[in-house]
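J.: Provide a 3D model corresponding to the input given below.
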Amino acid sequence: MCIRIFIFLRAFVFVCAYNVFGLEVVEFRVYQQELVDSVRYLVSEKYDGVRGVWDSKHFMTKRGNPINAPKCFTQQLPPFALDGELWLGYGRFEEIQSLANMQDSTCEQWRDVKYLVFDAPSCGIKDRQCTLSERLEEVRIFLHTHNPPNVRLITQHILEPQDLHTLDSHLQAMLNEVLKYGGEGLIIRPDERGYRAGRAKNAFKLKAYTDSECRIIGYTQGNGRLRGKIGALVCEQVLQSGRDVLIPSIWHNKRITFKIGSGLNDTLRANPPKIGTIITYQYNGFSKNGIPKHTRFVRIYGE
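T.: Here you go, the predicted model:
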């Protein structure tokens, strides 16, 4: 009973610290070019780690749950708030997730963990209204002065307003480079003044693909090698905002029809899922009319 009370109080203290320090963190929406503002943006790699918020005394997840990193790791960190990813390396998400969930862990277990910083929510201990670049400079100064071995500032690439008309091609080139060595995607943020917590309006994440579901309503016939088989699935879907995908209000409840031709093997083309079947597909952003781009069949929904 006493142990349970202690655990509850400990969790309560962490949640209170999370709220008192005002560290509700920014949550990125899935990239859509139509929602990008004509301002300077900073683009960085999105690492497949555990989001870690440092409130100057404790580590927490973005939901305010404690991450019990050992003192040998936290003593490297500054006396001001940071936001970033706890990371062990490409393809090792399950390992860092398990470590972050441990109640008691050792310095040896945390030896190879890197804290990859992409923001300083409070702009150090000075000005809460500084731009993203200014906040990152504060972190850079601290790292240069103290040289902590397990803390690193994530590299940022600048996209100026005049580059926005070619934004998709810029981002696709950056994404391709990240994917070459096993990266997950990109984070795209405006270099604006002040740290805006909560669901972002103009800060985005871009992965190779995002998952969704649609209902098969027809097929197109294949040509050439695919003669006698289907060329693509014709799908129908009603657009809705979800937790990760926020769409413009003008698209809400919009019924769309589109084709999915990629991801189908010869067996599926010869014997496609029946009309009315719900399938999971992947896509990369939306067209200006709200149609998913670069669609790819994944599986029948639920399989």
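J.: contacts, neighbours, all on C-alpha from now
T.: Will do.
J.: now the helices for the stretch 151-300 of the chain?
T.: 167-180, 266-270 (DSSP state H, counting those that start in this stretch).
J.: just put those helices in CSV and tack on mean neighbour count.
T.: Formatted as CSV, the helices of the stretch 151-300 of the chain follow (neighbours: other Cα atoms under 10 Å):
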stretch, mean neighbour count
helix 167-180, 15
helix 266-270, 14
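J.: among the ones you listed, which is nearest Gln221?
T.: helix 266-270 (9.5 Å; Cα to Cα).
J.: tell me how far the closest one is from the chain's mean position?
T.: Here the centre of helix 266-270 is set off from its chain's centre by 34 Å, with Cα atoms, centre = their mean, to the nearest Å.
J.: can you list contacts of the helix or strand containing Glu134?
T.: In the assignment (DSSP states H and E), Glu134 maps to helix 132-146. Helix 132-146 is contacted from outside by 78, 118-121, 123-124, 151-153, 190-195, using Cα atoms under 8 Å, 6 or more residues apart in numbering.
J.: what of stretch 83-94?
T.: 25, 47-54, 95-96, 112-121, 182-183.
J.: strands - which of the residues you listed land there?
T.: Per DSSP state E, strands hold the following members of the contacts of stretch 83-94: Val50, Arg51, Gly52, Val53, Trp54, Lys114, Tyr115, Leu116, Val117, Phe118, Asp119.
J.: which of these has the largest number of neighbours?
T.: Greatest neighbour count in the ones in strands among the contacts of stretch 83-94, by other Cα atoms under 10 Å, goes to Val53: 30 neighbours.
J.: my read is that it contacts Ala81, right?
T.: Yes. Using Cα atoms under 8 Å, Val53 is in contact with Ala81, at 7.4 Å.
J.: could you pull out the strands in the stretch 201-303 of the chain for me?
T.: All strands of the stretch 201-303 of the chain, identified by DSSP state E, counting those that start in this stretch, fall at 210-221, 230-238, 255-260, 278-283, 296-300.
J.: can you list the ones you listed in CSV and add distance to Asp37 and mean neighbour count?
T.: Below are these laid out as CSV (distance: least, Cα to Cα, whole Å; neighbours: other Cα atoms under 10 Å):
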stretch, distance to Asp37, mean neighbour count
strand 210-221, 22, 18
strand 230-238, 26, 20
strand 255-260, 26, 18
strand 278-283, 23, 20
strand 296-300, 29, 17
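J.: please give the structure of this sequence too, so both can be compared:
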Amino acid sequence: MHPTSLLFGSTLVLVPAIINAAPAPLMLASEAITTAHLSSLDLSQYSVSEKLDGIRAYWNGQQLQSRSGYPISAPPWFTQGWPATPMDGELWIGRGRFAEVSGISRSYKADDRLWRQVQYRVFDLPAQPATFDQRQRALQRLLEQIDQPWVSIIEQRLLGSQKQLEAYLAQVSAEGGEGLMLQRRDALYHIGRSSDVLKYKQYQDAEAVVTGYQPGSGKYEGMVGALRVTNDAGQQFSLGSGLSDAQRRDPPPLGSRVTYRYNGLTAGKLPRFARFLRIRLD
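T.: Sure thing, here's the model as predicted:
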């Protein structure tokens, strides 16, 4: 296994050159819901937490892995004493610091100084054959045994009304947070996309694969004007808005996954006002 280099923003990051890594066995949220969807939900059946803007990290009982299944080179002290029990969580530094934690977690050689600011915020126990509420109680007991200040559970709230949910979203967004996660309390953990896990944000987002580039013009002459992408529904469209000058000079590679934000759908069912948000490096 030999390292290869990737340019992440202005930082050169070394990662293991692993071919065909199997994705981590994680439960993933369905597409983001809108306010219009809330009326059909019984909110008493859901736990609500802040959606952290970090790197999804799966502890398989021996090693941390990214969502894509690649090993995360954390310092030995970071995971020392962790149990053989699989854990699902997020590597996080703070709100609005996704780029920093992404660069740290993808570095082939762990920088001890940088890792000192990273937290592992845990929200589930994938191997537990129990409901989400039961898994949360088991997780709390497990983290008490681990007893490390950089490892903690993500707070879950029970909100009784749409008004309370919208107020919580407004508070989190005003403080620089990304949004909320709604987890059905009686749901078992199962791998793949699930309607038992919902995202609720002030905007919608989704992922797509980069399939090509449109050349820039004017001030973007000689750079990328827009990315050509295909989303998970098989729809093809362009993403130009949201790209920085640095990203136009050195765009996300073909085949990479990117996150885009949008505001509803057009009459043709395409994302409206689609805007590049970030490259998905996990």
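J.: got the helices of the stretch 151-300 of structure 1 as CSV, with distance to Ile230 of structure 1 columns?
T.: CSV is the format used below for the helices of the stretch 151-300 of structure 1 (distance: least, Cα to Cα, whole Å):
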stretch, distance to Ile230 of structure 1
helix 167-180, 30
helix 266-270, 5
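J.: now for the ones you listed, which one comes closest to Val36 of structure 1?
T.: Comparing these by Cα to Cα, helix 167-180 comes nearest, at 9.3 Å.
J.: what packs against that closest one?
T.: For helix 167-180 of structure 1, the elements it packs on are strand 185-190, judged by 3 or more Cα pairs under 8 Å, 6 or more residues apart in numbering; DSSP states H and E.
J.: just give me the match in structure 2 for Thr74 of structure 1.
T.: Using TM-score structural alignment, the equivalent of Thr74 of structure 1 in structure 2 is Thr79.
J.: with Ile154 of structure 1 instead?
T.: By TM-score structural alignment, Ile154 of structure 1 lines up with Ile154.
J.: pull the number of nearby residues for that match.
T.: With other Cα under 10 Å as criterion, Ile154 of structure 2 counts 20.
J.: how about Arg249 of structure 2?
T.: Residues lying near Arg249 of structure 2 (other Cα under 10 Å) number 14.
J.: Pro148 of structure 1 and Cys123 of structure 1, how far apart?
T.: According to Cα to Cα, to the nearest Å, Pro148 of structure 1 and Cys123 of structure 1 sit 19 Å apart.
J.: for those two, indicate the residue with more neighbours.
T.: Cys123 (24 against 15).
J.: can you count the residues close to the aligned partner of Leu198 of structure 2 in structure 1?
T.: Structural alignment (TM-score structural alignment) places Leu198 of structure 2 against Phe204 in structure 1. Counted with other Cα under 10 Å, residues neighbouring Phe204 of structure 1 total 21.
J.: what's near enough to touch Phe204 of structure 1?
T.: Phe28, Arg29, Val30, Tyr31, Gln32, Ile187, Ile188, Arg189 are the contacts of Phe204 of structure 1 under Cα under 8 Å, 6+ apart.
J.: rerun that using 6 Å as the cut-off
T.: Contact analysis of Phe204 of structure 1 by Cα atoms under 6 Å, 6 or more residues apart in numbering lists Phe28, Arg29, Val30, Tyr31, Ile187, Ile188.
J.: what's the fourth one aligned with over in structure 2?
T.: Structural correspondence for Tyr31 of structure 1 with respect to structure 2 (TM-score structural alignment): Ile33.
J.: show me the contacts for the one residue sitting closest to the centre of structure 1.
T.: Nearest to the mean C-alpha position of structure 1, counting by Cα atoms, centre = their mean, stands Lys205 at 4.8 Å. By Cα under 6 Å, 6+ apart, the contact set of Lys205 of structure 1 is Phe28, Val30, Tyr31, Leu186, Ile187.
J.: ok, those vs Thr280 of structure 1, which is closest?
T.: Looking across those and measuring by Cα to Cα, the closest to Thr280 of structure 1 is Val30, at 17.5 Å.
J.: thought the closest one was touching Val245?
T.: Yes. With contacts counted by Cα atoms under 6 Å, Val30 of structure 1 reaches Val245, the gap being 5.3 Å.
J.: give me the more crowded residue out of those two.
T.: A count of neighbours by other Cα under 10 Å puts Val30 above the other of Val30 of structure 1 and Val245, at 22 against 16.
J.: show me what contacts the more buried one?
T.: Phe204, Lys205, Val245.
J.: who touches both of Val30 and Val245 of structure 1?
T.: Counting by Cα under 6 Å, 6+ apart, nothing touches both Val30 of structure 1 and Val245.
J.: separation between the residue nearest to the centre of structure 1 and Val151 of structure 1?
T.: Taken as Cα to Cα, the span from Lys205 of structure 1 to Val151 of structure 1 is 22 Å.
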